[in-house]
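**Student:** The amino acid sequence is not available; the structure is as follows:
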């Protein structure tokens, strides 16, 4: 059924819609999510229900967040699964996921629109205390960036912030032919499991965000140059960081150490605010 369900709905470019239609791939994704009844399952962007239907078969009722009015309408009137759905017709980027967390932690999944995947992941990480795990289909390149370690070209702010909050596990890769219309890129499934305890906590995550953004906005510069308005080369050395390194050479712990130093010793222009 799912491989015919895109008929009658034109994918909308502005929503970045690409619909899954390969039943074998869909089965593998649902196996990876491994839903079961009684769980607090939330799907972002259910689209035409390619994942929604098999998840409901295994788990019963789920919540879905869908921005496209036409698709939300279709789901509301779906002959088989409408009764199992709680539909939030809203933008996932603005949705308060804590509002649907109860005594059962959230298990969030979805085929995320590629054009908003990074800001959406940052939004979801702000609810990590309410989340058991997340399974997302993303552009393969985004999954590679999330999972990357230091000293690689794909390592950056997304790697550091994702790994600060979660264990990042690439699960499987999916070619364009599994979608209608086929995207121009390969896709991948990633599993994110929030850390029960953060080993090297930032005193203020806002500073961690700012430090990583500052560093990777100019990733070809040395950290001495990219951080010069925030922290001196001598102060970096005191933190055990070589100022001649580039941003991609610093570990997650290095970034947390810089952020914690700046939390305690804000630069002059910040302390005047």
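**Tutor:** Perfect, I can see it now. The shown structure was predicted, so the numbers you read here are calculated from the model rather than taken from an experiment. Numbers count the residues shown, from 1 in each chain.
**Student:** all contacts plus neighbour counts: C-alpha atoms, from now on.
**Tutor:** Fine.
**Student:** Mind telling me what element residue 109 is part of?
**Tutor:** Using DSSP states H and E, residue 109 sits within strand 106-111.
**Student:** all helices of the chain, in order?
**Tutor:** Counting by DSSP state H, the chain has helices at residues 23-33, 52-59, 69-76, 117-125, 140-147, 157-165, 205-217, 223-226, 233-238, 252-264, 268-271.
**Student:** Including distance to residue 43 and mean neighbour count, could those go into CSV?
**Tutor:** Listed next are the helices of the chain as CSV, based on distance: least, C-alpha to C-alpha, whole Å; neighbours: other C-alpha atoms under 10 Å:
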stretch, distance to residue 43, mean neighbour count
helix 23-33, 11, 15
helix 52-59, 7, 19
helix 69-76, 13, 16
helix 117-125, 12, 17
helix 140-147, 19, 20
helix 157-165, 20, 22
helix 205-217, 27, 18
helix 223-226, 39, 22
helix 233-238, 43, 14
helix 252-264, 30, 19
helix 268-271, 40, 9
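**Student:** Use this one as the comparison:
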């Protein structure tokens, strides 16, 4: 029952759509780019907020993070009590499930080093996003990370924001390159803070337009592979002045990360 307010928790019940491996791109990025935070955490606790009708994403997240930190712990939090009850069959050492919402209820006053909220804010209004971000960031351990974004049903296209205690830091686009005609196809998966800003005059529109141009210019490389074309297009995008982060190792995965300040909505 999407959009129904849940009793005793902050937020509304989502559609709950989920599939195995749907969040693999986000998971791999977290495990690579933010492994240092997990390794350095006194309490390696991670929250999968709004995991949906089935707990696949929480199960998979634990497996991927334990390659980085063997004692990592994941708590899946869902606003629908029936989903929490159904998930209990998947609980194991390091993986538990709790009822809750944006208040992020955790035992013993614990604070997670990471909160992942994927496909949770899609049904909210753009004006509501900042307050939710603030509320979730306030629940983090010092120096913690909030990752919030949206992907398609099978995880081929995904866009997410990474936020620290100081606010939004980066925006990452990740895709299965074989499914892509042009980079701006990813606009349909922009997080709620940006989905309505992909219009002329907004920075995210300018970024995607510039990316389309470097992608088109790299067309001759498509005879080698879509990966070669993407990597060249990202390199050229950075050469034109866009603050693109990381390097070819991440770009070859079908990723590109840009500083948030370059794509943030205009007031």
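**Tutor:** Good, I have the coordinates. Quick caveat: nothing in here was measured; it's all calculated off a predicted structure.
**Student:** Can you pull the TM-score for these?
**Tutor:** Remark: TM-score between the superposed chains equals 0.44 [TM-score structural alignment, normalised by the length of structure 2]; 151 aligned residues with a C-alpha RMSD of 4.2 Å.
**Student:** one step back: tabulate the helices of structure 1 in TSV, adding columns for distance to residue 179 of structure 1.
**Tutor:** Shown next, in TSV, are these (distance: least, C-alpha to C-alpha, whole Å):
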stretch	distance to residue 179 of structure 1
helix 23-33	10
helix 52-59	16
helix 69-76	17
helix 117-125	17
helix 140-147	14
helix 157-165	26
helix 205-217	33
helix 223-226	41
helix 233-238	48
helix 252-264	35
helix 268-271	48
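**Student:** Surely residue 230 of structure 2 forms part of a helix?
**Tutor:** Yes - membership of residue 230 of structure 2 in a helix is supported by DSSP: H, G, I helix; E, B strand; the rest coil.
**Student:** Return the distance of it relative to residue 116 of structure 2.
**Tutor:** To residue 116 of structure 2, residue 230 of structure 2 is 27 Å away according to C-alpha to C-alpha, to the nearest Å.
**Student:** circling back to that earlier point, residue 191 of structure 1 is nearest to which of the helices of structure 1?
**Tutor:** Evaluated over the helices of structure 1, closeness to residue 191 of structure 1 peaks at helix 23-33, with 8.4 Å, by C-alpha to C-alpha.
**Student:** Can you name every helix or strand that that closest one contacts?
**Tutor:** helix 52-59 (3 or more C-alpha pairs under 8 Å, 6 or more residues apart in numbering; DSSP states H and E).
**Student:** what angle separates the helix it packs on from helix 69-76?
**Tutor:** 40 degrees (axes from the mean of the first three to the mean of the last three C-alpha atoms, to 10 degrees).
**Student:** Against which helices or strands is helix 52-59 of structure 1 packed?
**Tutor:** helix 23-33.
**Student:** hang on, the earlier thing: residue 42 of structure 1 is nearest to which of the helices of structure 1?
**Tutor:** helix 52-59 (9.7 Å).
**Student:** residues near the spatially closest residue to residue 131 of structure 1 that is not a sequence neighbour, how many?
**Tutor:** Distance criterion C-alpha to C-alpha, 6 or more residues apart in numbering; nearest residue to residue 131 of structure 1, sequence neighbours excluded, is residue 106 at 4.5 Å. A total of 23 residues lie near residue 106 of structure 1 under the criterion other C-alpha atoms under 10 Å.
**Student:** isn't residue 106 of structure 1 right up against residue 133?
**Tutor:** Yes - counting by C-alpha atoms under 8 Å, residue 133 is a contact partner of residue 106 of structure 1 at 7.2 Å.
**Student:** Tell me how far residue 232 of structure 2 lies from residue 174 of structure 2.
**Tutor:** Taken as C-alpha to C-alpha, the span from residue 232 of structure 2 to residue 174 of structure 2 is 16 Å.
**Student:** more crowded one of the two?
**Tutor:** Comparing residue 232 of structure 2 with residue 174 by neighbour count (other C-alpha under 10 Å), the higher total belongs to residue 174, at 24 against 20.
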